[in-house]
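A.B. asks: below is the structure, and that's it, no one-letter string:
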């Protein structure tokens, strides 16, 4: 009884093993069919031709039914056109699939190039944004090295100067003359414009290049205004000295205004008396 039980258990196992062996042999045979292999070669790059199955003739009559139905007289017209047509292997040197691969590769390289350019533009944009905002203008190297020092006099100049000292005049007479003639109002208007331009350049969001152009324009305007103030001061001092000298000459000539009918001797004596304590 025990041997029968063991035999019953072994029969399904043996049947399963035989089935697997037969199925495996069948699969291997189909996988390595020569016609399929030839077709695979035609579909890639290896070889154009080897038209399996081959024809067989007996007394000039085609006897290979497989050939006749695949490539021969009973085959579809598209099969005969394919066999007799040009080499259309997709993976040959100039095949369609090879061209697609080349196109894909060129597109990949172009995409990499665009990505690098985009990354560069993004990094540059981030760097430029740091200079756009007014929060970081004081940290700019060009501002620290040059414009901060050059625009310091304008920054420290009074917003509303009220006297000659505030304007930088050496003589109060020059300030009073400009005040009476309206020259101070013109200078004040130009000063306000420079102050406003300087404030805009420091507080407004703008590109770095435009900001430094405004710095430069403000600096040029400030230099012109300073030169004009010094010119007024110099010309005013010369004018005052001239007026004082002219007034002195008038006072001197008045000594002789009532001596029109004096003799030469009397005129000489009067002059000597006037200047006796100066020489």
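C.D. replies: Okay, I see it. Because the structure is predicted, anything quoted here is derived from the model rather than measured. Residues are numbered from 1 along each chain as shown.
A.B. asks: contacts, neighbours, all on C-alpha from now
C.D. replies: Fine.
A.B. asks: please report how far residue 269 lies from residue 251.
C.D. replies: For residue 269, the distance to residue 251 under the criterion Cα to Cα, to the nearest Å works out to 18 Å.
A.B. asks: same question, residue 178
C.D. replies: For residue 178, the distance to residue 251 (Cα to Cα) stands at 27 Å.
A.B. asks: who has more neighbours out of these two?
C.D. replies: Between residue 178 and residue 251, counted using other Cα atoms under 10 Å, the more crowded position is residue 178 (17 against 11).
A.B. asks: so after the one helix or strand residue 219 maps to, what's the next helix or strand?
C.D. replies: Using DSSP states H and E, residue 219 falls within helix 208-253. Remark: after helix 208-253, the chain's next helix or strand is helix 264-274, criterion DSSP H and E.
A.B. asks: ok and that following helix relative to helix 208-253, angle-wise?
C.D. replies: Put simply, helix 264-274 runs at 130 degrees to helix 208-253, going by axes from the mean of the first three to the mean of the last three Cα atoms, to 10 degrees.
A.B. asks: now do the buried residues in helix 264-274.
C.D. replies: Neighbour-count burial for helix 264-274 flags residue 270 (criterion: 16 or more other Cα atoms under 10 Å).
A.B. asks: got it, and stretch 218-228?
C.D. replies: Residues of stretch 218-228 classed as buried by neighbour count (16+ other Cα under 10 Å): 218-219, 221-223, 225-226.
A.B. asks: tell me which of those residues is nearest to residue 129?
C.D. replies: residue 218 (23.3 Å; Cα to Cα).
A.B. asks: ok, the nearest residue in space to the closest one that is not next to it in sequence to residue 138 distance?
C.D. replies: Counting by Cα to Cα, 6 or more residues apart in numbering, residue 194 is the residue found nearest to residue 218 once chain neighbours are left out, at 5.9 Å. Residue 194 is 19 Å from residue 138, where distance means Cα to Cα.
A.B. asks: please compare the first structure with the one that follows:
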């Protein structure tokens, strides 16, 4: 059949002997002599529908490539957003494994955690002299900066460097506070000894000439060469 396979010999009526068939001329010869020579099937190798299907297939391939590129750009954008977004900073591995534990005293400090291990006398001295207020003020500023670094959108490297710098500042601040508390305790001890001397309540052991010799011998025994 023509729609399955093109064959110009299947067109009737034929030209006949010496092309003298009048029906041929009435049907084909006078009006469209090349009609039976041209394959006009839409689904032929060069048909219009075949060309449209080939074009559709080509456009589908182009669309798929565009989709692949857009998906790649989307995944890259999502990856960058995930690494830079402040909303996801608490899920960063380095924060969970190290910095969260290191900054926990700073993020959750209170008067109990700061003054809990000190005697009432030392605590009162630190509060009365304003050292406690100064220390909590520095902690508040450092805590505010830390929360800002955690919530601000920035690249992962900048955020880690901010954590690193603030952790060093926190350690230095904690060292200063430890020195101040030790100094306060030492000052109170010296004041207590001075009062004891003034009141004459300090017992002084009896001294003999052999006392210096015994002290010197003890020093020599404990000396390491």
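C.D. replies: Thanks, I have it. Keep in mind the model is a prediction, meaning the values are calculated, not measured.
A.B. asks: coming back round to it: closest to residue 156 of structure 1 out of the buried residues of stretch 218-228 of structure 1?
C.D. replies: Proximity of the buried residues of stretch 218-228 of structure 1 to residue 156 of structure 1 was ranked by Cα to Cα; the top entry is residue 222 with 12.1 Å.
A.B. asks: and that closest one? What does it align with in structure 2?
C.D. replies: Using TM-score structural alignment, the equivalent of residue 222 of structure 1 in structure 2 is residue 170.
A.B. asks: what is the aligned counterpart of residue 104 of structure 2 in structure 1?
C.D. replies: If you follow residue 104 of structure 2 across to structure 1 using TM-score structural alignment, you land on residue 152.
A.B. asks: likewise for residue 182 of structure 2?
C.D. replies: Looks like residue 182 of structure 2 aligns to residue 234 there (TM-score structural alignment).
A.B. asks: which residue packs closest to residue 230 of structure 1, ignoring adjacent ones?
C.D. replies: When the adjacent residues along the chain are set aside, residue 230 of structure 1 lies closest to residue 169, with 7.5 Å between them (Cα to Cα, 6+ apart).
A.B. asks: my reading is that the one you found lies in a helix. Confirm?
C.D. replies: No - the secondary structure assignment for residue 169 of structure 1 gives coil rather than a helix, going by DSSP: H, G, I helix; E, B strand; the rest coil.
A.B. asks: please verify my assumption that it contacts residue 231.
C.D. replies: No - under the contact definition of Cα atoms under 8 Å, residue 169 of structure 1 does not touch residue 231, with a separation of 10.0 Å.
A.B. asks: before we move on, the earlier item: what's near enough to touch the match of residue 222 of structure 1?
C.D. replies: Taking Cα atoms under 8 Å, 6 or more residues apart in numbering as the definition of contact, the neighbours of residue 170 of structure 2 are 106, 139, 142.
A.B. asks: report how many residues lie close to the aligned residue in structure 1 for the second one.
C.D. replies: Residue 139 of structure 2 maps onto residue 191 of structure 1 when the alignment is built from TM-score structural alignment. Using other Cα under 10 Å, residue 191 of structure 1 has 22 neighbouring residues.
A.B. asks: one more: the one 5 residues further on?
C.D. replies: Summarising burial for residue 196 of structure 1: neighbours were counted as other Cα under 10 Å, giving 13.
A.B. asks: tell me roughly how far the strand or helix carrying it lies from structure 2 on average.
C.D. replies: Mapping residue 196 of structure 1 onto the secondary structure by DSSP H and E places it in helix 183-203. Using mean Cα distance after the TM-score superposition for structure 1, helix 183-203 of structure 1 ends up 1.4 Å from its aligned counterpart in structure 2, as a mean over the superposed pairs.
A.B. asks: that helix: which residues count as buried?
C.D. replies: 184, 187, 191, 194-195, 198, 200-202.
A.B. asks: between these, which is nearest residue 239 of structure 1?
C.D. replies: So of these, ranked by how close each gets to residue 239 of structure 1 (Cα to Cα), first place is residue 184, at 17.6 Å.
A.B. asks: so for the closest one, what's the nearest residue that isn't a sequence neighbour?
C.D. replies: Across the structure, with Cα to Cα, 6+ apart as the measure, the residue nearest residue 184 of structure 1 apart from its sequence neighbours is residue 178 (5.4 Å).
A.B. asks: contact partners for the counterpart of that neighbour in structure 2?
C.D. replies: For residue 178 of structure 1, the aligned position in structure 2 is residue 126, judged by TM-score structural alignment. The neighbourhood of residue 126 of structure 2, defined by Cα under 8 Å, 6+ apart, consists of 132, 181, 184.
A.B. asks: next, the mean deviation of the helix or strand harbouring residue 126 of structure 2 compared to structure 1.
C.D. replies: Residue 126 of structure 2 is part of helix 120-128, with elements assigned from DSSP H and E. Once fitted to structure 1, helix 120-128 of structure 2 is off its aligned match by 2.3 Å on average (mean Cα distance after the TM-score superposition for structure 1).
A.B. asks: next, the buried residues of that helix.
C.D. replies: Along helix 120-128 of structure 2, these residues count as buried under the neighbour rule (16+ other Cα under 10 Å): 122-123, 125-126.
A.B. asks: now do it: distance to the chain's middle.
C.D. replies: Relative to the chain's own centre, helix 120-128 of structure 2 is displaced by 43 Å; criterion: Cα atoms, centre = their mean, to the nearest Å.
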